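Asker: sequence-free structure coming up:
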């Protein structure tokens, strides 16, 4: 083949490698009204995604050393967060493995075997031995020419999945931190309620004693004594209920920080939280930082790239392959006469694959009236 034909063939392969069978990705579109009704008809403001912004130790705004210490323990010992982190590591490893398809693959081989062939083997020579050695040292290289964008779409899907997993990890971490803070506030609220009930029980005990004294002096009726006893018993019952609720909340906090409930305790204290200042526009701003929204969008992108991978399966795979090395019946391998090699392209086209058969009945598309999405190919 002349140099001009070789360059022409290479240019054609490069042009074909620009094909991409995945649909043009666009973020999901929603039909929204032109204005926000509760804001007096004010127009919508374009969102600026900020899920990558570092959130930092937001709980320190409450200025509670105990809460700060508990939040730090989530990062080190919470099993749910450990599972989410392991899934993120797995998705990153999968993305790295898929990205390797963009580069050539090189494998080394070595074998030392002793073999026996049949006396009646077809095409066997008269002077061939029954038992012979076959020692081989070699290497092979292959590279898939991504004509239809299959590998590139696999890489795009892997990266999008890894980004979605990172957002899931951030969502789990943020949810656990918020749940711990909420449980801690509830526990301190129960501490305050228990203190108030203790004062209430003391006051009711004094009231009962005074009522009994007045009853003995024929100043009040026996019904007043019964009423005072009922009030005291009700207050003592509430004390027991609050103690049970506090124990349950303490166990919940122990589970969040990865501690055994039997070995975890928080001493009751009188607590007045430091309330942080919350700007007026903060709730709407936080919507732009929600990691679960970002994860859902990345999952859509990964599924979009997966369409291109599935479509590419209808077309042949073209690869360049090279194999070389040395082979001998003994150990004199590294000699030029013992060398072997093979270079050439390979093409694979699936003709039949069982499974996944579906009858050709009419499909019902989600819209029920609109045709299926476009399957235009870009090359």
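Answerer: Right, received. Where do you want to start? Note that this is a predicted model, so its numbers are computed, not measured.

Asker: from here on, just use CA atoms for contacts and neighbour counts.
Answerer: Fine.

Asker: so how many other residues sit close to residue 170?
Answerer: Neighbours of residue 170 under the rule other C-alpha atoms under 10 Å: 22.

Asker: and if you look at residue 188?
Answerer: Other residues close to residue 188 by other C-alpha under 10 Å number 21.

Asker: would you check that it makes contact with residue 271?
Answerer: Yes - between residue 188 and residue 271 there is a contact under C-alpha atoms under 8 Å: 6.5 Å.

Asker: which stretches of the stretch 251-379 of the chain form strands?
Answerer: Per DSSP state E, counting those that start in this stretch, the stretch 251-379 of the chain carries strands over the ranges 317-328, 339-348.

Asker: what's the longest helix in the chain?
Answerer: In terms of residue count, the longest helix belonging to the chain (DSSP state H) is helix 150-216.

Asker: who are the packing partners of that helix?
Answerer: Secondary-structure packing of helix 150-216 (3 or more C-alpha pairs under 8 Å, 6 or more residues apart in numbering; DSSP states H and E): helix 65-77, helix 79-99, helix 222-256, helix 291-312.

Asker: and of those, who's closest to residue 172?
Answerer: Nearest to residue 172, of all the helices and strands packed on helix 150-216, is helix 79-99, at 6.5 Å by C-alpha to C-alpha.

Asker: report the buried residues of the closest one.
Answerer: 80-82, 84-85, 87-88, 91-92, 94-95, 98-99 (16 or more other C-alpha atoms under 10 Å).

Asker: repeat for stretch 11-22
Answerer: 16-17, 19-22.

Asker: need these in TSV with secondary structure, can you?
Answerer: Output for these, formatted as TSV (DSSP: H, G, I helix; E, B strand; the rest coil):
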residue	secondary structure
16	helix
17	coil
19	coil
20	strand
21	coil
22	coil
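
Asker: any chance of these in TSV, plus distance to residue 339?
Answerer: Output for the buried residues of stretch 11-22, formatted as TSV (distance: C-alpha to C-alpha, whole Å):
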residue	distance to residue 339
16	35
17	34
19	39
20	41
21	42
22	44
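
Asker: for residue 132, give me its contacts.
Answerer: By C-alpha atoms under 8 Å, 6 or more residues apart in numbering, residue 132 lies in contact with 114-116, 329.

Asker: ok, second structure coming up, stack it against the first:
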């Protein structure tokens, strides 16, 4: 079978009509106010303003084997990340759907009919017993058809532009979700390690308090000390034991959170106790303007803004006429025999144009709504940028202030430990009562726990800073779904 659908006139028409204009505003990224440097940067001695941001496996800077083992699993096993990946694939498919409107729709239609018909006879013939004459005929057709609505005003191209920007926003959302879940994993590991360090501290404290109780109990046997000293020492020991037991709750919850973040059931991940805290990483900060390229949430907001800008063009295009072209080419014959003979060849060409003259303000309303949505996206973009600057400043100020607090606490821990030792020696010498010893020991434990909490806060702020700097991501990693290189 040969269908003679002429492609040259259609190609010429396509070349002519595809050169039509694109109505609506072309996208330009709005300007935002960007400071030259971070306010807190000079006070943070670890900062390196001339260095690039953290790259690749940023978590290795914490020197924690568990982090190094589990962080790569987030990108492939975390369910939030998998959900955003599926959303991104859906957005890519929507670009393909929108692009298909640029091309004609080509179809083939075949039909066949078998029909029986009868020829009636006169009453005289019937009286002589002659019946009806029955005939059977076959008919059929085989046709190719083409229909096309040329994109004269750029509505389809604006839709493709809109969907492509939405796909990039989804890709940036995927990157942001991955980074957020990675930071959440780092946070959970830091908290788990702090729980382990707290357990070690309380185990040492319980051991020391047990020793103090033994000494006081021995002196009580000889009537050297009042019975209240024994009760005080025992109460102190029991409170420390209770606090040690309570730490098991926090540790278990952190371990369960870690398992879920890497896509495992809590019972499937066993994390052994560690006696080592993660290291405080060195984090090059860079200048504020780089956040516009390094933060995936900013890239998401910017691409959403571009998508809304393209939507204005789609709404404006509704003011212009819609043109449709159609063609049919094929064979039709009744009876069926000889269907593909030249004599049975048929063709047709057609075109139509429609224009809405009155719609009660529907189109103007759609344009106004699209422009308002764009302005909302601009405000969201600028707000996201401001929040990004705030996040980094908060992290830097936290790291700076906590570093000063840590230095002071180191001295406080040394002094408290020495004071507890002296108080116990004085108690054994009979110069102070046990209340003085208990107070000094409580101060020592409180200082040690505060120092440990500050160390945890510094690590958490470091992880937060890495996330707020984009974790080494860049908007240059985004793919344009309109090109063949898009994944």
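Answerer: The structure has been received and is ready for your questions. Since the model is a prediction, treat every value here as computed from it, not as a measurement.

Asker: picking that back up, nearest to residue 104 of the first structure, of the contacts of residue 132 of the first structure?
Answerer: Using C-alpha to C-alpha, those come closest to residue 104 of the first structure at residue 329, 31.1 Å.

Asker: verify the contact between the closest one and residue 135 for me.
Answerer: Yes - with contacts counted by C-alpha under 8 Å, residue 329 of the first structure reaches residue 135, the gap being 5.9 Å.

Asker: on that earlier part again, so which of the helices and strands packed on helix 150-216 of the first structure is the most packed in?
Answerer: helix 291-312 (a mean of 20; mean count of other C-alpha atoms under 10 Å).

Asker: let me see the residues that make contact with that helix.
Answerer: Contacts for helix 291-312 of the first structure (C-alpha under 8 Å, 6+ apart): 20-23, 25, 27, 51, 148-151, 153-154, 156-161, 163-168, 170-171.

Asker: next: stretch 441-454 of the second structure.
Answerer: Contacts of stretch 441-454 of the second structure (C-alpha under 8 Å, 6+ apart): 194, 197-198, 205, 402, 405-406, 409-410, 412-413, 416-417, 420.

Asker: repeat the analysis, applying 6 Å as the threshold.
Answerer: For stretch 441-454 of the second structure, contacts defined as C-alpha atoms under 6 Å, 6 or more residues apart in numbering pick out 409, 413, 416-417, 420.

Asker: in it, what counts as buried?
Answerer: 441-445, 447-449, 451-454.

Asker: show me which of those is closest to residue 465 of the second structure.
Answerer: residue 454 (16.1 Å).

Asker: in what helix or strand does the closest one lie?
Answerer: helix 434-468 (DSSP states H and E).

Asker: that helix corresponds to what range in the first structure?
Answerer: Aligned by TM-score structural alignment, helix 434-468 of the second structure falls on no residue of the first structure.

Asker: now that helix and helix 155-221, what's the angle there?
Answerer: On the basis of axes from the mean of the first three to the mean of the last three C-alpha atoms, to 10 degrees, helix 434-468 of the second structure is oriented at 170 degrees to helix 155-221.

Asker: aligned to residue 256 of the second structure, what sits in the first structure?
Answerer: Using TM-score structural alignment, residue 256 of the second structure pairs with residue 251 in the first structure.

Asker: same check on residue 153 of the second structure?
Answerer: By TM-score structural alignment, residue 153 of the second structure lines up with residue 148.

Asker: now residue 282 of the second structure
Answerer: Match for residue 282 of the second structure (TM-score structural alignment): residue 277.

Asker: run a quick neighbour tally on its match.
Answerer: 7.

Asker: mean shift of the longest strand along the first structure relative to the second structure?
Answerer: Ranked by number of residues, the top strand in the first structure under DSSP state E is strand 131-145. For strand 131-145 of the first structure, the mean deviation from the second structure after alignment is 3.4 Å (mean C-alpha distance after the TM-score superposition for the first structure).

Asker: what distance separates that strand from the centre of its chain?
Answerer: Distance, stretch centre to chain centre, for strand 131-145 of the first structure: 40 Å (C-alpha atoms, centre = their mean, to the nearest Å).

Asker: next: stretch 71-89 of the second structure.
Answerer: 8 Å.

Asker: and if you look at stretch 69-78 of the first structure?
Answerer: Its chain's C-alpha centre and that of stretch 69-78 of the first structure lie 20 Å apart, by C-alpha atoms, centre = their mean.

Asker: do you know how far the aligned residue in the second structure for residue 183 of the first structure is from residue 254 of the second structure?
Answerer: Residue 183 of the first structure maps onto residue 188 in the second structure, with residues paired by TM-score structural alignment. Residue 188 of the second structure sits 6 Å away from residue 254 of the second structure, going by C-alpha to C-alpha, to the nearest Å.

Asker: same question, residue 74 of the second structure
Answerer: Taking C-alpha to C-alpha, one finds residue 74 of the second structure at 16 Å from residue 254 of the second structure.

Asker: any idea which element residue 107 of the first structure lies in?
Answerer: Per DSSP H and E: strand 105-116 holds residue 107 of the first structure.
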